[in-house]
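**Q** Sequence isn't available, so here's the structure alone:
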């Protein structure tokens, strides 16, 4: 489901959306939130995301392959995708596109959720979620102790990085340069890979990251 908008020329287009439902409890969220859709919970509100686009899913899948492959090769921990639940604290429940938990903290993986904070969170943003991802989520992740938070914006072709050890939590936007993670030692990507159509072969990119020929 998407919101239908009529433009000045009379054309109907579908826009991504965030729907907020008030009056929920965390217990109700865990009982009723669907497993196949992105629903998040924060301080009495359920936040429902519009369905992901194919472009969004391709990009999330590409990043998951790279990060998961690297983390497994190095034995660093575990990588999860939403709608896996990251419980940052009681009353703050998010379903990030992609998040990493280092090996020493895997005891926080519970039956229904992962007890946070995560070490790394990545969100692929859209016009409908841009403000939510860059402002609201950044504040929540910073306050809950997420070490590194990246927002990938394909429309603007930029990645905004937030790091807990950086003043103001925000490092800045990157368009094409190489980006090295501080939360996942040794992991990096070429930001330019993210804007290619089609995306580059993920296995070739992973081998570059691992330093293989």
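**A** Looks like it came in fine. The shown structure was predicted, so the numbers you read here are calculated from the model rather than taken from an experiment.
**Q** going forward, measure contacts and count neighbours with C-alpha atoms only.
**A** Noted.
**Q** show me the residues around the residue nearest the centre of the chain that make contact.
**A** Central residue check for the chain by Cα atoms, centre = their mean: the C-alpha nearest the mean position is that of residue 123, 2.4 Å away. Taking Cα atoms under 8 Å, 6 or more residues apart in numbering, we find residue 123 in contact with 96, 97, 98, 133, 150, 151, 152.
**Q** Could I get the contacting residues of residue 141?
**A** 88, 117, 149 are the contacts of residue 141 under Cα under 8 Å, 6+ apart.
**Q** Surely it is within a helix?
**A** Yes: applying DSSP: H, G, I helix; E, B strand; the rest coil, one finds residue 141 inside a helix.
**Q** how close does it sit to residue 73?
**A** Computed as Cα to Cα, to the nearest Å, the residue 141 to residue 73 distance reads 27 Å.
**Q** Likewise for residue 103?
**A** In terms of Cα to Cα, residue 103 sits 13 Å off from residue 73.
**Q** and if you look at residue 89?
**A** On the measure of Cα to Cα, residue 89 and residue 73 end up 30 Å apart.
**Q** what do you get for residue 23?
**A** 44 Å.
**Q** same thing with residue 50?
**A** Residue 50 is 34 Å from residue 73, by Cα to Cα.
**Q** So for these two, which sits in the more crowded spot?
**A** Neighbour count, other Cα atoms under 10 Å: between residue 50 and residue 73, residue 50 has more, with 18 against 10.
**Q** Correct me if wrong: that one contacts residue 18.
**A** Yes: with contact defined as Cα atoms under 8 Å, residue 50 counts as touching residue 18 (6.5 Å).
**Q** Stretch 55-65: which residues count as buried?
**A** 56, 59, 60, 61, 62, 63, 64, 65 (16 or more other Cα atoms under 10 Å).
**Q** try it against this one:
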């Protein structure tokens, strides 16, 4: 869906006034409707979240959330990553209703209607506001691209397939079997 536009940029306060029956993101002061994810997206999200939650339980120090949970990057930028991780030393950015700064790791699962926004727009937004690692999960290709924040751009750390366990520079000892994540039920 095309963004809702006007000459004056919308703010987080405007965002809070939207009806709660739909999901929106606010990017550069423009509302973007985010459709409900389909079955494949939900299945991959559930499996990835399960594997990461198991990691978080055995490696203390990480807090995991999933969408819908607002990440307020600024007054005109509010997003809802599919999965996000915050190191416990930064837990002060977590409020009862939203995260008030960039998470350490943001994970987006590509969906046809939002993939361009996830790959291009959010990539720049996450870099600008300090996300350290950005994972782009491609259900069609069955890959996860792990990107690391550099000074001016995200660099590809590695593109993982079902043949290679996923590892992360920020998550020591993580060895995530993507066959489980992408498995059909």
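**A** Sure, I can see it. Everything quoted here is computed from the prediction, not taken from an experiment.
**Q** Most widely separated two among the contacts of residue 123 of the first structure?
**A** Within the contacts of residue 123 of the first structure, 98 and 133 form the most distant pair, 13.2 Å apart (Cα to Cα).
**Q** OK, contacts around the closest residue to residue 153 of the second structure other than its chain neighbours?
**A** Spatial nearest neighbour of residue 153 of the second structure, excluding adjacent residues (Cα to Cα, 6 or more residues apart in numbering): residue 127 at 6.8 Å. Applying Cα under 8 Å, 6+ apart, we find residue 127 of the second structure in contact with 149, 152, 153, 154.
**Q** Aligned counterpart of residue 127 of the second structure in the first structure, please.
**A** Aligning on TM-score structural alignment places residue 127 of the second structure opposite residue 142 in the first structure.
**Q** mean per-residue distance, the top helix by length along the second structure to the first structure?
**A** Among all segments of the second structure classified by DSSP state H, the helix with the greatest residue count is helix 39-58. Superposing on the first structure and averaging over aligned pairs (mean Cα distance after the TM-score superposition for the first structure), helix 39-58 of the second structure comes out at 1.4 Å.
**Q** Which residue range of the first structure does that helix align onto?
**A** Going by TM-score structural alignment, helix 39-58 of the second structure lines up with residues 54-73 of the first structure.
**Q** Please list the outside residues in contact with that stretch.
**A** 77-79, 81, 97-98, 124, 184, 187, 194, 199, 202-203, 205-206, 209-210.
**Q** Recalculate using a threshold of 7 Å.
**A** 77, 78, 79, 97, 98, 124, 202, 206, 210 (Cα atoms under 7 Å, 6 or more residues apart in numbering).
**Q** if we take these, which one ends up nearest to residue 172 of the first structure?
**A** residue 124 (16.0 Å).
**Q** Tell me the counterpart of that closest one in the second structure.
**A** Checking TM-score structural alignment: residue 124 of the first structure goes with residue 109.
**Q** From what I see, that match and residue 136 are in contact.
**A** Yes: between residue 109 of the second structure and residue 136 a contact is recorded at 6.1 Å, counting by Cα atoms under 7 Å.
**Q** Name the residue in these two with the higher neighbour count.
**A** The residue with more neighbours, out of residue 109 of the second structure and residue 136, is residue 109; 24 against 20, by other Cα under 10 Å.
**Q** For the more buried one, give me its contacts.
**A** Residue 109 of the second structure touches 41, 82, 136, 137, 138, counting by Cα under 7 Å, 6+ apart.
**Q** quick one: the strands in the second structure?
**A** Remark: strands assigned in the second structure by DSSP state E are 23-27, 30-34, 62-66, 70-74, 77-79, 83-87, 98-99, 105-109, 133-138, 143-149, 154-161, 166-168, 171-176.
**Q** overlap between the contacts of residue 127 of the second structure and the first structure?
**A** Retained in the first structure: 149, 154, out of those (criterion both residues aligned by TM-score structural alignment, their matches' Cα atoms under 8 Å).
**Q** among the contacts of residue 127 of the second structure, which ones are buried?
**A** Applying 16+ other Cα under 10 Å to the contacts of residue 127 of the second structure flags 149, 154 as buried.
**Q** want to throw the contacts of residue 127 of the second structure into TSV with distance to residue 20 of the second structure?
**A** Formatted as TSV, the contacts of residue 127 of the second structure follow (distance: Cα to Cα, whole Å):
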residue	distance to residue 20 of the second structure
149	33
152	36
153	34
154	33
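**Q** ok, back up a step: how much space between the match of residue 127 of the second structure and residue 33 of the first structure?
**A** 25 Å.
**Q** Residue 19 of the first structure too?
**A** In terms of Cα to Cα, residue 19 of the first structure sits 14 Å off from residue 33 of the first structure.
**Q** the more surrounded of the two?
**A** Taking neighbours as other Cα under 10 Å, residue 19 of the first structure and residue 33 compare with residue 33 leading, 16 against 12.
**Q** wait, that one sits on residue 39?
**A** Yes: using Cα under 7 Å, residue 33 of the first structure is in contact with residue 39, at 6.4 Å.
**Q** What is the neighbour count of residue 89 of the second structure?
**A** 10.
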